[in-house]
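Visitor: Following is a predicted model, sequence given first.
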Amino acid sequence: MPSPNRELLLLLAVVNSRLSGDVSLPVLAAWAHRSRFDLHRRFRRLVGETPKAYTVRVRLARAAAELVSTDRRVSAVALDHGFASPEVFTRTFTRHLGQSPRAYRARGLHVAGRRAAATHASTTAAVAPCISLYHISTTERKAAVPLDISVRDLPTFHALVMRRRVTRDEIATALAECLPTVFGYAQRHGLAIAGPPFARYPEVGMGSLVIEAGVSIAAPPSTAPDDGIEALTITAGRAVVAVHRGPYDNLPATYQQIEKWIREQGLSPAGPPWETYLTDPGERPDPATWETEIVQPLESAPIRRPVAAPTDPGHP
């Protein structure tokens, strides 16, 4: 029988496929075969928003991305994303994003080019529904599976992050708070999102760790971010890369496999590891299909002796 969280993820997948239609609370309750009160309570506990707030936020995020990546009329964008009229769209858009749809489009993204705009639009559409759902527990622990581990040369990338010191049990809560904040900041300021959300672990201790949660962007912002958000640049270099497949609950086993592989290869870690959430729980509700890319930077030259691998960040 599906866990309570997975039941809601199945519902979210339906919602996100019909965001231009009626997804009001009565309709959702009927789909879920629950009372309105019970669904509202469960939904808010998992997602961190009411069903109405969630629907409006996701519709606005997708519409805003379309405004800066296409030349379609504002009225057409509004109707395609489920707003009753262009007037309702304009009022809602202005209230949430601080300027009208036309002004938002006129300002554009902080980098030019169709490729950056297209990547921003596709990433935003995929990430918006589940930005607060990474690292949720599904209570579906399974045996570790063999990993495809490789060493790659990674390019420099830029990001926006929020930094928090947390205990291991607080990682999921920190991500649920930080990622939506960073994502919303990038959208309001027209920063071109270049990839899925990620979490980096610059400091790991026995009792707590430091987590940097955010999204990659196409280029550094022209002004220093505020609201507790920081610009981050991770320089190019060699790294061990592996893709974890399955629930987030099983991530510790994957980290252990990577650490063992690094030791066996005589390689030396250099710098904090990070994990990128390739799969969106709000779009794909089956935890067995979730993919998380784990990256551990390496020193430029291999060291042919056993070395201490990075401490497992201790995922919940």
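Guide: Good, I have the coordinates.
Visitor: use CA for all of it now, contacts and neighbours both
Guide: Noted.
Visitor: name the helices or strands packed onto the lengthiest strand in the chain?
Guide: Criterion DSSP state E: the longest strand present in the chain is strand 193-204. The elements that strand 193-204 packs onto, with contact taken as 3 or more Cα pairs under 8 Å, 6 or more residues apart in numbering; DSSP states H and E, are helix 114-127, helix 171-188, strand 209-217, strand 274-277.
Visitor: now, of those, which is deepest in the fold?
Guide: Mean neighbour count (mean count of other Cα atoms under 10 Å) peaks for strand 209-217 among the helices and strands packed on strand 193-204, with a mean of 25.
Visitor: Tell me what angle it forms with helix 114-127.
Guide: Angle of strand 209-217 versus helix 114-127, following axes from the mean of the first three to the mean of the last three Cα atoms, to 10 degrees, is 130 degrees.
Visitor: also this one, for the comparison:
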Amino acid sequence: MTNANEKRLLRVLDHIHDNPAGDLSLDALSDIAAMSRFHWHRVFRAMTGETMAQAVRRIRMHRASYYLVMTDRPIATIATEIGMPNLASFNRTFTDHFAMSPSAFRKRGELRPYVRNQIQEITLMHPVTIRTEPPLHLAAVPHKGPYFEISRAFQKLSAVMASRDLFRKSGRMVGVFYDDPQSVPAPELRSHAAFELTGKADLSDPLEAVSLPGGRHAVLTYKGPYAGLPAAYDQLYGAWLPGSGEEPAETPSFEVYLNSPMDTAPEDLVTELHLPLK
């Protein structure tokens, strides 16, 4: 991919994330890319592994899943906000993507708290282990804003990695989170979308080099849709940590994604939450 096409791809991905309720048709996105409909569709699919329709659908469903578990907005309102005002169509698409209806997804309660039994012992819903991890050297794209919107930065990152042929020099996909969403306003939250580097790489703009120190980590393994990650963090910090006798290190927590929503059903996604320890 030429540098011009890299810029086109980033521009289109930004537009999709900024305008989930807008016109995201192939014609409209080809206009944003400033390339003919036929050629742009081929460029997009070759570089991302998805058609534009598949990418738009996935981004919209990802946004809807977070709205369902993090807000009390009516389902019809959420459908309209992500560009699917026909509620029946939204219900069908969401059910096809998550294998359950929006109402069932909300009722299941991915934000459910950890469970305490009658003698106040904490019952964790996900396994936590302590491991010694090596340092991580990352190729990253910064993100500022609500953590659930970091998918925008990951799409930019993937586009640039493909453009520069860096995937052969990369390892695991990583999200680094610097702030507590309970105490920092959502627009001010800082994070990085990243890939682990296994060799030298071109890290010119928009990429940044990020290094994380090695050491002892508490690692919670979570399986399921990304919308459930806030509840998993609550368990790690609110249930496991107080009873562990451990103290967090002065380095940020991060997530390691062991598979990808590009080719994995939401229920089968596996994410490690890493809490560095002293």
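Guide: Thanks, I have the structure now. Being a predicted model, the structure only gives us computed values, none of them experimental.
Visitor: rewinding a little: tell me how far the longest strand of the first structure is from the chain's mean position?
Guide: 9 Å (Cα atoms, centre = their mean, to the nearest Å).
Visitor: try stretch 214-226 of the first structure
Guide: The answer for stretch 214-226 of the first structure is 16 Å, by Cα atoms, centre = their mean.
Visitor: Same question for stretch 252-271 of the second structure.
Guide: Per Cα atoms, centre = their mean, the centroid offset for stretch 252-271 of the second structure relative to its chain is 8 Å.
Visitor: Then stretch 188-207 of the second structure?
Guide: That offset, for stretch 188-207 of the second structure, works out to 15 Å (Cα atoms, centre = their mean).
Visitor: Residues contacting it, please?
Guide: Residues outside stretch 188-207 of the second structure that contact it (Cα atoms under 8 Å, 6 or more residues apart in numbering): 136-147, 150, 153-154, 157, 164, 166, 169-181, 209.
Visitor: rerun that using 6 Å as the cut-off
Guide: Stretch 188-207 of the second structure is touched from outside by 137-145, 153-154, 169-179, with contacts defined as Cα atoms under 6 Å, 6 or more residues apart in numbering.
Visitor: Buried subset of those residues, written for ChimeraX?
Guide: In ChimeraX, this line selects whichever of these come out buried by 16 or more other Cα atoms under 10 Å:
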select :137,138,139,140,141,142,143,153,154,170,173,174,175,176,177,179
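Visitor: so where do the helices sit in the stretch 1-150 of the first structure?
Guide: 4-16, 25-32, 36-47, 51-67, 74-80, 86-97, 101-107, 114-127 (DSSP state H, counting those that start in this stretch).
Visitor: Show me the residue sitting in the middle of the first structure in space.
Guide: In the first structure, the centroid-proximal residue (Cα atoms, centre = their mean) is P197; its distance is 3.4 Å.
Visitor: Just to confirm, what residue in the second structure is aligned with that one?
Guide: Aligned by TM-score structural alignment, P197 of the first structure pairs with M173 of the second structure.
Visitor: pretty sure that match is touching E255, no?
Guide: No: checked against Cα atoms under 6 Å, the pair M173 of the second structure and E255 is beyond contact range at 8.4 Å.
Visitor: Provide a list of residues in contact with the match of P197 of the first structure.
Guide: Contacts of M173 of the second structure by Cα under 6 Å, 6+ apart are 194-195, 256-257.
Visitor: And for P127 of the second structure?
Guide: 220-221.
Visitor: hang on, the earlier thing: need the helices and strands packed on strand 193-204 of the first structure in JSON lines with distance to L267 of the first structure, can you?
Guide: Output for those, formatted as JSON lines (distance: least, Cα to Cα, whole Å):
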{"stretch": "helix 114-127", "distance to L267 of the first structure": "34"}
{"stretch": "helix 171-188", "distance to L267 of the first structure": "28"}
{"stretch": "strand 209-217", "distance to L267 of the first structure": "24"}
{"stretch": "strand 274-277", "distance to L267 of the first structure": "17"}
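Visitor: H244 of the first structure: which of the ones you listed is closest?
Guide: H244 of the first structure sits nearest to strand 274-277 of all these, at 9.4 Å, using Cα to Cα.
Visitor: equivalent range in the second structure for that closest one?
Guide: With TM-score structural alignment as the criterion, strand 274-277 of the first structure aligns to 254-257.
Visitor: What lies in contact with that stretch?
Guide: 173-177, 271-274.
Visitor: Without its sequence neighbours, what residue ends up closest to the match of P197 of the first structure?
Guide: F195 (4.5 Å; Cα to Cα, 6 or more residues apart in numbering).
Visitor: swap in P272 of the first structure?
Guide: Nearest to P272 of the first structure is P202, by Cα to Cα, 6+ apart, at 4.8 Å.
Visitor: What's the local residue count around G243 of the second structure?
Guide: A count of nearby residues for G243 of the second structure, using other Cα atoms under 10 Å, gives 11.
Visitor: which ones are touching it?
Guide: Applying Cα under 6 Å, 6+ apart, no residues qualify as near G243 of the second structure.
Visitor: What's it aligned with over in the first structure?
Guide: By TM-score structural alignment, G243 of the second structure lines up with E264.
Visitor: Buried residues, the helix or strand where that match lies. List them.
Guide: When elements are assigned from DSSP states H and E, E264 of the first structure belongs to helix 251-265. The neighbour-count check on helix 251-265 of the first structure (16+ other Cα under 10 Å) flags 251-259, 261-263 as buried.
Visitor: ok, now stretch 48-57 of the first structure?
Guide: By neighbour count with 16+ other Cα under 10 Å, stretch 48-57 of the first structure contains the buried residues 49-51, 54-57.
Visitor: that older thread, between the buried residues of helix 251-265 of the first structure, which sits nearest R6 of the first structure?
Guide: Using Cα to Cα, the buried residues of helix 251-265 of the first structure come closest to R6 of the first structure at L251, 18.0 Å.
Visitor: Next, the contact list for the closest one, please.
Guide: Contacts of L251 of the first structure (Cα under 6 Å, 6+ apart): none.
Visitor: Residue in the second structure paired with it?
Guide: Checking TM-score structural alignment: L251 of the first structure goes with L229.
Visitor: and the gap between that match and V69 of the second structure?
Guide: Counting by Cα to Cα, to the nearest Å, the gap between L229 of the second structure and V69 of the second structure amounts to 11 Å.
Visitor: could the contacts of stretch 254-257 of the second structure be laid out in TSV, adding distance to D96 of the second structure?
Guide: As requested, these are arranged in TSV below (distance: Cα to Cα, whole Å):
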residue	distance to D96 of the second structure
M173	26
V174	27
G175	27
V176	30
F177	31
T271	22
E272	26
L273	27
H274	31
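Visitor: what's the closest of those residues to S89 of the second structure?
Guide: Nearest to S89 of the second structure among the contacts of stretch 254-257 of the second structure, with distances taken as Cα to Cα, is T271, at 29.9 Å.
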